[in-house]
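*Asks:* Sequence unavailable; structure follows:
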């Protein structure tokens, strides 16, 4: 039964990564597709390769997820907590995907972990939640907004005397690089989040010791599921990011992607903070769009997205807590 529970939990964790692909992998390529810098097929292939590469770049974020947010629970109870956390995250991802709202898969996962841990009487490291989740949740969009604005201002100033058509052609080529950077950063950030969950499951199942290196098969499986999720359902979110917030042109797309990728690499390598790729790219797009004129950004759509940010963690926590009570009732 213990082995079966471990296999089911890991399968559900990979299922979460698949739904994460619906949401966040689309963020990495939405701007490039919407500006026609890349065809959807080419963008998907590039995102798949770069997600896989990004998954192997580090393990700091995975360590934060597996050790820094909740105490690793043990035994049957521990596996039920982890299972319920994933159910909460997946349920919220599916709801927001259905409505085309780019809410954060990351914060759905963290909300699920906290809700299930509280329901299962496991310890929550509130200082870790505050420092690694809540603060970055507020700071990363602000940084994305401001940095996106100034990167775009710098581009406008540097290329002010250039032929507009020639500049756009050049930025379409440059977007291939910036989109690759976004996809690499996404693999670095989001593949590691699920790696942390799978490692936690392996520790609970006594297959691995706390602090051991992440197995290669875990890295490959998590990155592969991200890529599959992108292919299956990313287009709905792409529409919101690429068209509904503001109509992007290639220079704006490049500025947003370059800003987003820089923030993801900095937070992963310097702070080991698991930030939301959704928050970063969405706020960068808004910052870039505001250089045109403030009214060019469709703030009504932006308001709905921001509302989703604040609802995500408590909603996923509530679903995860309910899932734990149901699982505990059935198998406890």
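*Replies:* Okay, I see it. In this text the structure is predicted, and so the values were computed from the model without any measurement. Numbering: from 1, shown residues only.
*Asks:* hey, let's count contacts and neighbours off CA atoms from now on
*Replies:* OK.
*Asks:* Could you tell me which residues within the helix or strand hosting residue 42 count as buried?
*Replies:* According to DSSP states H and E, residue 42 maps onto helix 40-55. Neighbour counts over helix 40-55 (16 or more other CA atoms under 10 Å) mark 40, 43-44, 46-55 as buried.
*Asks:* go on, stretch 97-110?
*Replies:* Under the neighbour-count criterion of 16+ other CA under 10 Å, stretch 97-110 has 97, 100, 101, 102, 103, 104, 105, 106, 107, 108, 109, 110 buried.
*Asks:* Return the member of those nearest to residue 178.
*Replies:* Distances from those to residue 178 were compared by CA to CA; the smallest belongs to residue 102, at 20.3 Å.
*Asks:* next, the one to line up against it:
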């Protein structure tokens, strides 16, 4: 890490350190803002003492970040077009980073203070979109180019559908438990069990499931939300010092060769499917040097992009040997080829076997661009894990007592937590960011409806209002802050 940063100007280095501190502070806030949801049911049902629950949750969040990969991280990074990140000067890069982080932190702290289970995911994504749109307006770029709208739509769908799925699945799971085990003690609330049996804790098996599912929620939360922090840091690094982080400079010769081979095989793939793809990609209509002066990720520029990339990577065994501008070019070429390949994979007419080959080629193409240094992963894991251990009480009270008109039963806690762990785990598999807050809160609400406990209208309205307002508010706040920041950087 220190070797990479040793050649930077002092003011760039100071700005970079401040930006990284902002990201880690955001993750710390995310820890006590979001992860309270992971331990809310296990604390409320008295399955575990609060101090032990939050410590274990912090540990599992830490492990989730370390073992979660970077798929979700780059779903966040790719919300902004790569041209926007590598073509702005350092001053504008800093303005973008600090604006989106300040907006996200302000909204998270505000909703946490009032005990509202709002979504850090919505906040972060809204802030990134706001900065992207503001940058487009200020630089006279088309709004369609200011944000990666396809990626934004994919993420938006996951954020909208996941709470609905959480509501429905948790409700069905509770109905199944009531049907199969109608007389079980799991259908008692902690207050009822204490009054009837004089016991403080849930029955053993219910307690075990509550504890295990809570730790599972913490782990998948760390994996999903922790990756958002990793994505933010990579956004900072690529935006402020692109020459050092647009490619993994620790890539081995084999990894670089694999990238080059994937590019060559991609060209062969397109030639093999010329009858289907020739017109869409304009194959054979441009020569190898026929790239426009202002490079764009256009499918019809695929063939010259492949040729330019192969020429740049010829005889390259170490990315560090490439000049800074060439590294930026390589990343741009790779990301554009990957983006086009993704679009090609959705076209009709390609056999399933060919689409499977294309997916494998895409993974090899991005192997040296979608990465995160270990120090980045460790720092985010530490910030999220420590943040988990403080500030959890406000949201625990809301989830446990203020969503339904009656207290939560053990079965409801289990149904909501199991649903949340599975839903977020599936989102991790498909590299989609989702909201732990909304999935779990929706799951609790679903169990309340299934249990005919009723919902507290005031709390539900507050949560829904936060769900609706978070995205536009964070977008406007980040856009406004970015506009102000650009007044100072010129």
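*Replies:* Noted; the coordinates are in hand. Nothing here was measured: the structure is a model prediction, and the numbers come from that model.
*Asks:* now, which of the buried residues of stretch 97-110 of the first structure sits nearest residue 21 of the first structure?
*Replies:* residue 105 (9.0 Å).
*Asks:* Three-state assignment for the closest residue in space to that closest one that isn't next to it in sequence, please.
*Replies:* Sequence neighbours aside, residue 20 is the residue nearest to residue 105 of the first structure in space, at 5.7 Å (criterion: CA to CA, 6 or more residues apart in numbering). Residue 20 of the first structure falls in the helix class when you classify it by DSSP: H, G, I helix; E, B strand; the rest coil.
*Asks:* Quick one: map residue 20 of the first structure onto the second structure.
*Replies:* Residue correspondence, TM-score structural alignment: residue 20 of the first structure in this structure matches residue 30 in the second structure.
*Asks:* Quick one: residues contacting its match.
*Replies:* Taking CA atoms under 8 Å, 6 or more residues apart in numbering as the definition of contact, the neighbours of residue 30 of the second structure are 108, 120, 384, 387, 388.
*Asks:* quick check, nearest of these to residue 478 of the second structure?
*Replies:* residue 108 (13.1 Å).
*Asks:* Most distant residue from the centre of the first structure?
*Replies:* What lies farthest from the middle of the first structure is residue 161; by CA atoms, centre = their mean that is 37.7 Å.
*Asks:* helix, strand or coil for it?
*Replies:* Judged by three-state DSSP, the three-state class of residue 161 of the first structure is coil.
*Asks:* if we can go back for a sec, and the residue nearest to residue 105 of the first structure, how far from residue 278 of the first structure?
*Replies:* Going from residue 20 of the first structure to residue 278 of the first structure by CA to CA, to the nearest Å gives 11 Å.
*Asks:* With residue 103 of the first structure instead?
*Replies:* The separation that residue 103 of the first structure has from residue 278 of the first structure, given CA to CA, amounts to 7 Å.
*Asks:* which residues are in contact with both of these two?
*Replies:* Common neighbours of residue 103 of the first structure and residue 278, counting by CA under 8 Å, 6+ apart, are residue 23.
*Asks:* still on that earlier bit, let me have the buried residues of helix 40-55 of the first structure in a markdown table, extended by distance to residue 152 of the first structure.
*Replies:* Shown next, in a markdown table, are these (distance: CA to CA, whole Å):
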| residue | distance to residue 152 of the first structure |
| --- | --- |
| 40 | 25 |
| 43 | 23 |
| 44 | 26 |
| 46 | 25 |
| 47 | 24 |
| 48 | 28 |
| 49 | 28 |
| 50 | 25 |
| 51 | 26 |
| 52 | 29 |
| 53 | 28 |
| 54 | 26 |
| 55 | 29 |
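*Asks:* So what's the residue count around the residue opposite residue 230 of the first structure in the second structure once aligned?
*Replies:* Across the two structures, residue 230 of the first structure finds its equivalent in residue 388 of the second structure, going by TM-score structural alignment. Residue neighbour count, defined by other CA atoms under 10 Å, stands at 33 for residue 388 of the second structure.
*Asks:* for residue 292 of the first structure, same thing?
*Replies:* Neighbours of residue 292 of the first structure under the rule other CA under 10 Å: 14.
*Asks:* which position in the second structure aligns with it?
*Replies:* Match for residue 292 of the first structure (TM-score structural alignment): residue 451.
*Asks:* How much space separates the aligned residue in the second structure for residue 51 of the first structure from residue 254 of the second structure?
*Replies:* Aligned against the second structure by TM-score structural alignment, residue 51 of the first structure finds its counterpart in residue 61. Residue 61 of the second structure sits 33 Å away from residue 254 of the second structure when distances are taken as CA to CA.
*Asks:* Residue 483 of the second structure now?
*Replies:* 44 Å.
*Asks:* For these two, indicate the residue with more neighbours.
*Replies:* The residue with more neighbours, out of residue 483 of the second structure and residue 254, is residue 483; 19 against 11, by other CA under 10 Å.
*Asks:* Quickly find the element holding that one.
*Replies:* Element membership for residue 483 of the second structure, per DSSP H and E: helix 457-489.
*Asks:* how much does that helix stray from the first structure?
*Replies:* On superposition with the first structure, the mean distance recorded for helix 457-489 of the second structure (mean CA distance after the TM-score superposition for the first structure) is 1.3 Å.
*Asks:* Can you name every helix or strand that that helix contacts?
*Replies:* In terms of contacts (3 or more CA pairs under 8 Å, 6 or more residues apart in numbering; DSSP states H and E), helix 457-489 of the second structure is packed against helix 90-113, helix 120-138.
*Asks:* which parts of that helix are buried?
*Replies:* 459-460, 463-464, 466-467, 470-483, 485-486.
*Asks:* Same check on stretch 209-223 of the first structure?
*Replies:* Buried-residue list, stretch 209-223 of the first structure, by 16+ other CA under 10 Å: 214, 218, 219, 220, 221, 222, 223.
*Asks:* now those as CSV including distance to residue 184 of the first structure?
*Replies:* Formatted as CSV, those follow (distance: CA to CA, whole Å):
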residue, distance to residue 184 of the first structure
214, 19
218, 17
219, 14
220, 14
221, 16
222, 14
223, 11
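*Asks:* which among the residues you listed gets closest to residue 142 of the first structure?
*Replies:* residue 223 (28.2 Å).
*Asks:* The closest one: which element?
*Replies:* Here residue 223 of the first structure sits within helix 216-233, counting by DSSP H and E.
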